[in-house]
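# Need coordinates for the below:
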Amino acid sequence: MTDEEFLAAFEACTLPPELWTHTAHVRAAFLLAREGTWVEALQAIRSRIQAYNAATNTPEAIDRGYHETITQAFMRLVYAANLRTGPHATFEAFCLQHPELLEKGALRTYYSRERLMTWEAKRDFFAPDLCPLPLVDIPRDL
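Sure thing, here's the model as predicted:
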């Protein structure tokens, strides 16, 4: 599936649930990150994951469903990586430069399990407790 086909299926909520893996989340983040500003990319990934989860009846549990802190943290990692080494023409090219982001445990460098796996961190963004996330271009007026 090409990047364009993947993004279209994700946005239309027709991507089969078995294909909505960690790698697919990173792919969606990368494709949205290269389309706009940090704020636009973050808003897009939030709304599209939430729409996809609703369309596929994804249950809400501490380890399933939408998680604000995980979403923001991974989007920040992907967005910053793309700024640092991009632009990348494809997700495959991005992955060659950043294979560490394909690891589900990539956030362990930044967050303890105790901080990340709470209902509060699921609902609202929590800053990391182990190491700061990379900076991205965030407008001062926000």
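# from here on, contacts and neighbour counts on C-alpha atoms
Will do.
# Assign the closest residue to residue 78 other than its chain neighbours to helix, strand or coil.
Using Cα to Cα, 6 or more residues apart in numbering and skipping residues adjacent in sequence, the residue nearest residue 78 is residue 30, 6.0 Å away. Put simply, residue 30 is helix when judged by DSSP: H, G, I helix; E, B strand; the rest coil.
# Please give the structure of this sequence too, so both can be compared:
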Amino acid sequence: MTTEYKPRLFERDADIRALGEGLLACTLPREAWTHEAHLGACLWLLTERPDIDVDAEIAPIIRRFNESVGGVNDDTQGYHDSITRAFVAAVRSFLSGTNETGLAARVNAMLLSDVGRRDWPLRFYSRDLLFSVAARRAFVEPDLAPFP
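Here you go, the predicted structure:
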């Protein structure tokens, strides 16, 4: 957690909307599905798609996308339920405290905050638990601390 963190930021709201729509339609290029894209799409889903129950639908959405670009969702690769749900909690926590109003401004502020870091879940999970098959396949509660 001491390494320098330089996220790729977004210039326009439309870029984030295109990521989210591409995720849902399975038209997003595989190489565009970065850490920043994951978080941007999550924030977009939570704030601009009230018709989607993120808690119920995020796993099938990401699994379907992974498969559409030739990926595999198994015990070692693809969708990771505990990491995804940790970041959904992170995005919700960030949204509850931000004053930013524009989509790109909110996403960029989140990416530059602690919750935007790739290693954020390791504040709550031991490495062994987080990277276990059980945690990949289904949500497991954090073993170090509860989410904020």
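# about what we covered before: the residue nearest to residue 78 of structure 1 maps to what in structure 2?
Under the alignment by TM-score structural alignment, residue 30 of structure 1 pairs with residue 43 in structure 2.
# neighbours of its match, just the number please.
Residue 43 of structure 2: 26 surrounding residues under other Cα atoms under 10 Å.
# pretty sure it is touching residue 109, no?
No. Contact criterion Cα atoms under 8 Å: residue 43 of structure 2 and residue 109 do not qualify, at 11.5 Å.
# Report the contact partners of the match of residue 30 of structure 1.
91, 92, 107 (Cα atoms under 8 Å, 6 or more residues apart in numbering).
# Can you add secondary structure and give the residues you listed back as a markdown table?
Output for the contacts of residue 43 of structure 2, formatted as a markdown table (three-state DSSP):
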| residue | secondary structure |
| --- | --- |
| 91 | helix |
| 92 | helix |
| 107 | helix |
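# want to throw those residues into TSV with distance to residue 55 of structure 2?
Output for the contacts of residue 43 of structure 2, formatted as TSV (distance: Cα to Cα, whole Å):
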residue	distance to residue 55 of structure 2
91	12
92	11
107	19
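# Just the buried residues of those residues.
Buried residues within these, counting neighbours by 16 or more other Cα atoms under 10 Å: 91, 92, 107.
# Looking at these, which is nearest residue 127 of structure 2?
Here the nearest of these to residue 127 of structure 2, counting by Cα to Cα, is residue 91; it sits at 21.1 Å.
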